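**Q** Quick one: sequence plus predicted model below, questions after.
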Amino acid sequence: MDDKLADEPARLAALRRYDLLDTLPEPAFDRITNIVQSALQVPISAVSLVDTDRQWFKAQQGLDTHQTARDVSFCAHAIGARDVMMVPDALQDDRFAGNPLVTGPPHIRSYLGAPLSTPDGYNIGTLCAIDTVPRAFDERHQDVLENLAALVVEEFELRMIAQRDHLTRVLTRRGFLAEADRVLQAGGGALLLLDIDHFKAINDTFGHPAGDLVLRAVAEQCRAVLSGRGLVGRIGGEEFGVVLNQGDCAMRVAEELRAAIAALVIPHEPPLSVTASFGVAMATADLSSGEAWLAKADIALYAAKRTGRNRCVLNHSV
């Protein structure tokens, strides 16, 4: 068996590098699932990412859910091979005959899934076509799905290149603002803007390589503390932003991040430690863009720095 198909920890690491799980819909992937529906004449199509214990849909047509358990997922079987997986009749297949997705909604009877294989060879999910009647998909259908699956992975790669800061591996300013725009459109949420206190002194005293160590450590600490609750971006220099889908816990999360950064001991000779100041702004109806939201958080950040640093300030304006 292909070693990379059997290496589940490495496969999950490859999936997480793209930072796609639990992100909002994006037109590029919706267009591809629409093409699958039209070209293969199926009622259901999806870009499915197979996580530890679930499959999550980055895009889907004909489904009323964004995820299912992994143990009932057809796609979890499809990622175990390099070729397209076809199930002409689920009720005649021992693997799926008793599956609740077959015996109940959405009543899957036939399935075609092309693995989403990363450039380094890990299958992180599938592009799939599903029908509610038995059917054998022909060679042309399989070729179409494989080609579109390759386009999905290319979109993943382009998205990562355009949106990832090369030093810290968090979102670029552009990528962060795109996420902020999507959260605003969805309603609710909060934006945190943080600035590393006295960062210039680190560069002046220890040099820019030490400054880079600090930036990477702060970015990684933010990601670890958030643990999927929000996305981190490098806004510029020593400034980072965090966008949360839920706003009601914003100040608590900001305090968690502030304390975690203050507790960091960054390997260096001598070891380095830093603090950060935070400005917090809630999503409000008057905000027209991520840029406007960022500016609102920046007002609160300035207040945090002016009143002593290493603290979190909420912008109370509506």
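**A** The structure has been received and is ready for your questions. Numbers count the residues shown, from 1 in each chain.
**Q** all contacts plus neighbour counts: C-alpha atoms, from now on.
**A** Noted.
**Q** Can you give the distance of stretch 296-311 from its chain's centre?
**A** Centre-to-centre, stretch 296-311 and its host chain are 29 Å apart (Cα atoms, centre = their mean, to the nearest Å).
**Q** what's in contact with it?
**A** The contact list for stretch 296-311, computed with Cα atoms under 8 Å, 6 or more residues apart in numbering, reads 191-195, 197, 255, 258, 275-281, 312-315.
**Q** Could you do stretch 39-55 as well?
**A** Defining contact as Cα under 8 Å, 6+ apart, one finds that stretch 39-55 is touched by 12, 15, 21, 29, 33-34, 36-37, 56-63, 67-71, 73, 75-76, 124-132, 141, 144.
**Q** what comes up buried for it?
**A** 40, 42, 44-51, 54-55 (16 or more other Cα atoms under 10 Å).
**Q** what does stretch 252-259 give?
**A** 253-255, 257-258.
**Q** now, which of these lie within helices?
**A** Per DSSP state H, helices hold the following members of those: 253-255, 257-258.
**Q** export these to a markdown table and tack on distance to L226?
**A** Putting these into a markdown table (distance: Cα to Cα, whole Å) gives the following:
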| residue | distance to L226 |
| --- | --- |
| V253 | 8 |
| A254 | 10 |
| E255 | 12 |
| L257 | 8 |
| R258 | 12 |
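**Q** and of those, the nearest to T118?
**A** L257 (32.2 Å; Cα to Cα).
**Q** Is the closest one in contact with A224, as I believe?
**A** No: L257 is beyond contact range of A224, at 9.5 Å (criterion: Cα atoms under 8 Å).
**Q** show me the contacts for the nearest residue to A210 once chain neighbours are set aside.
**A** Among residues not flanking A210 along the chain, N203 sits closest, at 6.7 Å (Cα to Cα, 6 or more residues apart in numbering). N203 makes contact with 209-211 under the criterion Cα under 8 Å, 6+ apart.
**Q** separation between the nearest residue to A69 once chain neighbours are set aside and R11?
**A** Ranked by Cα to Cα, 6+ apart and with sequence neighbours excluded, the top spatial neighbour of A69 is R54, at 4.3 Å. From R54 over to R11 the distance is 14 Å, taken as Cα to Cα, to the nearest Å.
**Q** and if you look at T23?
**A** Distance of T23 to R11, given as Cα to Cα: 19 Å.
**Q** ok, now Q185?
**A** From Q185 to R11 the distance is 32 Å (Cα to Cα).
**Q** Then V50?
**A** Counting by Cα to Cα, the gap from V50 to R11 is 10 Å.
**Q** and here's the other structure:
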Amino acid sequence: MKEPVTNDEAGRLLALHRYCALDSVNEPNFDTITSLVQDLLGVPICAVSLIDSDEQRFKSIQGLDLTHTAREVAFCDHTIRSPGPMVVPDAEQDERFADSPLVTGEPHIRAYAGAPLTTPDGYNVGALCAIHRRRHDFTPGDVELLQRFAKVVVDQMELKTLAHQDFLTGALSRRAFTDAAVRALSQLRPMNRSATVAVLDVDHFKQINDAHGHPVGDKVLQAIGNCIGRELRSSDLFGRLGGEEFGILFYATTRAEAWRCAERIRRAVEAIDLPDVPRATVSIGLAHVDSEHSLEQALAEADTNLYLAKREGRNRSVDSGSGETSEAA
């Protein structure tokens, strides 16, 4: 697992949204973990907390009847900003928390220990926390136990994510991609940031299947999926929209940056040279997304530009809005 990334909030939010974990409240698997930690540490409150842009959401909580709090008062918001666990033996003596409404009022938090939920790509998306209503010195063993169970929580989220992934290419399913993209765009708009959507299609894929058979066609899709994944940033979204068609959300990028990345992907796919895998190329249509456009509108525009790329000879990228059209090598 990578070292935690604590200075990339946009990437952190995107990592959180990939899990599609904010749409429901409690998760039974997490309830088992928080109940066990509560018993092992002898604490009255234990929770799995996820930190969204302005809210703390509890995916499981023992000892309190809460589903969320404001992010600004969340102890776990401090935990995710740290490279490791955070321990507060006495919140009333800690200037960060002494005046917090969670300390001065219900639930009267006095002692806190939190282990960050660190994703495989290094983002702290939340915390597993144990809470006392009295002063308490958590031992190193207590903190180690929290860390171990925090890893189990992340493993559970990763397993759940597999249900939203395309097994062959590693891309998100169409539904998971569009859901995550909508949430990602909603985070960009308040920051006056934009994004670019790309739709990619494998050129002459039916001919590859007809000439070599579907198992070989699957190898082509797998190689292309792996290639695209290597070229993207961790903050970008990559989904399989259906068949040989893929979608990408270039997150928080300028139109020019997204264009360069699309061209890099196109050339990288063209250069794939693997045994028993026929050479293939992709055509790409791009569309800019800002506060005036929905994801649906952007995908429709990108699809239109993909059609133009096909009509103009394939193995090229088109962004009609910027006037960019690449020439195949």
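**A** Here it is on my side, so go on. Not measured: the values here are computed from a predicted model.
**Q** Can you pull out the residues in contact with the lengthiest helix in structure 2?
**A** Taking DSSP H as the criterion, structure 2 has its longest helix at helix 140-162. Outside helix 140-162 of structure 2, the residues that touch it by Cα under 8 Å, 6+ apart are 18-20, 29-30, 33, 37, 41, 85, 113-119, 127-129.
**Q** Name the nearest residue to D195 of structure 1, sequence neighbours excluded.
**A** Here the residue nearest D195 of structure 1, using Cα to Cα, 6+ apart, is E239, at 4.5 Å.
**Q** The one you found -> structure 2?
**A** E239 of structure 1 maps onto E245 in structure 2 when the alignment is built from TM-score structural alignment.
**Q** in structure 2, which spans are helices?
**A** Using DSSP H, helices in structure 2 cover 9-18, 28-41, 75-79, 101-104, 140-162, 174-188, 205-212, 214-231, 255-270, 295-311.
**Q** buried subset of the contacts of stretch 39-55 of structure 1?
**A** Buried, going by 16+ other Cα under 10 Å: 12, 15, 21, 29, 33-34, 36-37, 56-61, 67-68, 70, 73, 75-76, 124-132, 141, out of the contacts of stretch 39-55 of structure 1.
**Q** Take the residues you listed and keep only those in strands.
**A** Members of these lying in strands (criterion: DSSP state E): 56-61, 67-68, 124-131.
**Q** with the residues you listed in mind, which one is nearest to V265 of structure 1?
**A** Among these, I124 lies closest to V265 of structure 1 (Cα to Cα), at 34.2 Å.
**Q** ok, now which ones touch the closest one?
**A** Applying Cα under 8 Å, 6+ apart to I124 of structure 1 gives the contacts 11-12, 14-15, 49-50, 79, 115-118.
**Q** can you rerun that using 7 Å?
**A** 11, 15, 49-50, 116-117 (Cα atoms under 7 Å, 6 or more residues apart in numbering).
**Q** got it, and L128 of structure 2?
**A** L128 of structure 2 makes contact with 47-49, 114-117, 146, 150 under the criterion Cα under 7 Å, 6+ apart.
**Q** Inside strands: which ones of the residues you listed?
**A** Per DSSP E, the contacts of L128 of structure 2 map to strands at 47-49, 114-117.
**Q** Just send the residues you listed back as JSON lines, with distance to E312 of structure 2 too.
**A** What follows is those, written out as JSON lines (distance: Cα to Cα, whole Å):
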{"residue": "A47", "distance to E312 of structure 2": "56"}
{"residue": "V48", "distance to E312 of structure 2": "52"}
{"residue": "S49", "distance to E312 of structure 2": "50"}
{"residue": "G114", "distance to E312 of structure 2": "56"}
{"residue": "A115", "distance to E312 of structure 2": "54"}
{"residue": "P116", "distance to E312 of structure 2": "50"}
{"residue": "L117", "distance to E312 of structure 2": "47"}
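**Q** Correct me if wrong: C75 of structure 1 contacts A129.
**A** No: using Cα atoms under 7 Å, C75 of structure 1 is not in contact with A129; the gap is 10.5 Å.
**Q** Now list whatever residues contact both of those two.
**A** Between them, C75 of structure 1 and A129 share the contacting residues G113, judged by Cα under 7 Å, 6+ apart.
**Q** Distance of the residue of structure 2 most remote from its centre relative to E244 of structure 2?
**A** In structure 2, counting by Cα atoms, centre = their mean, A211 sits farthest out from the average C-alpha position, at 37.6 Å. According to Cα to Cα, A211 of structure 2 stands 16 Å off from E244 of structure 2.
**Q** go on, I131 of structure 2?
**A** 50 Å.
**Q** Pull up the distance across stretch 240-250 of structure 2, start to finish.
**A** Start-to-end, stretch 240-250 of structure 2 (Cα to Cα) is 15 Å.
**Q** Any buried residues in that stretch, and which?
**A** 240-241, 244-250.
**Q** which of the residues you listed lies closest to Q165 of structure 2?
**A** R240 (8.6 Å).
**Q** Touching, that closest one and I248? I think so.
**A** No: in terms of Cα under 7 Å, R240 of structure 2 does not count as a neighbour of I248; the distance is 8.9 Å.
**Q** So what does A309 of structure 2 match up with in structure 1?
**A** Aligned partner of A309 of structure 2 by TM-score structural alignment: A304.
**Q** Which one of Q185 and R11 of structure 1 is surrounded by more residues?
**A** Between Q185 of structure 1 and R11, counted using other Cα atoms under 10 Å, R11 has the larger neighbour count: 23 against 15.
**Q** For that one, give its distance to L148 of structure 1.
**A** Distance from R11 of structure 1 to L148 of structure 1, by Cα to Cα: 21 Å.
**Q** now do A39 of structure 1
**A** Following Cα to Cα, the distance that separates A39 of structure 1 from L148 of structure 1 is 11 Å.
**Q** G228 of structure 1 too?
**A** 28 Å.
**Q** before we move on, what about Q41 of structure 1?
**A** Here Q41 of structure 1 is placed at a distance of 15 Å from L148 of structure 1 (Cα to Cα).
**Q** got it, and K200 of structure 1?
**A** 47 Å.
**Q** quick one, which of the two is more surrounded?
**A** Remark: of K200 of structure 1 and L148, L148 carries more neighbours, 19 against 13, as counted by other Cα under 10 Å.
**Q** before we move on, the earlier item: nearest to L221 of structure 2, out of the buried residues of stretch 240-250 of structure 2: which one, please.
**A** E244 (7.0 Å).
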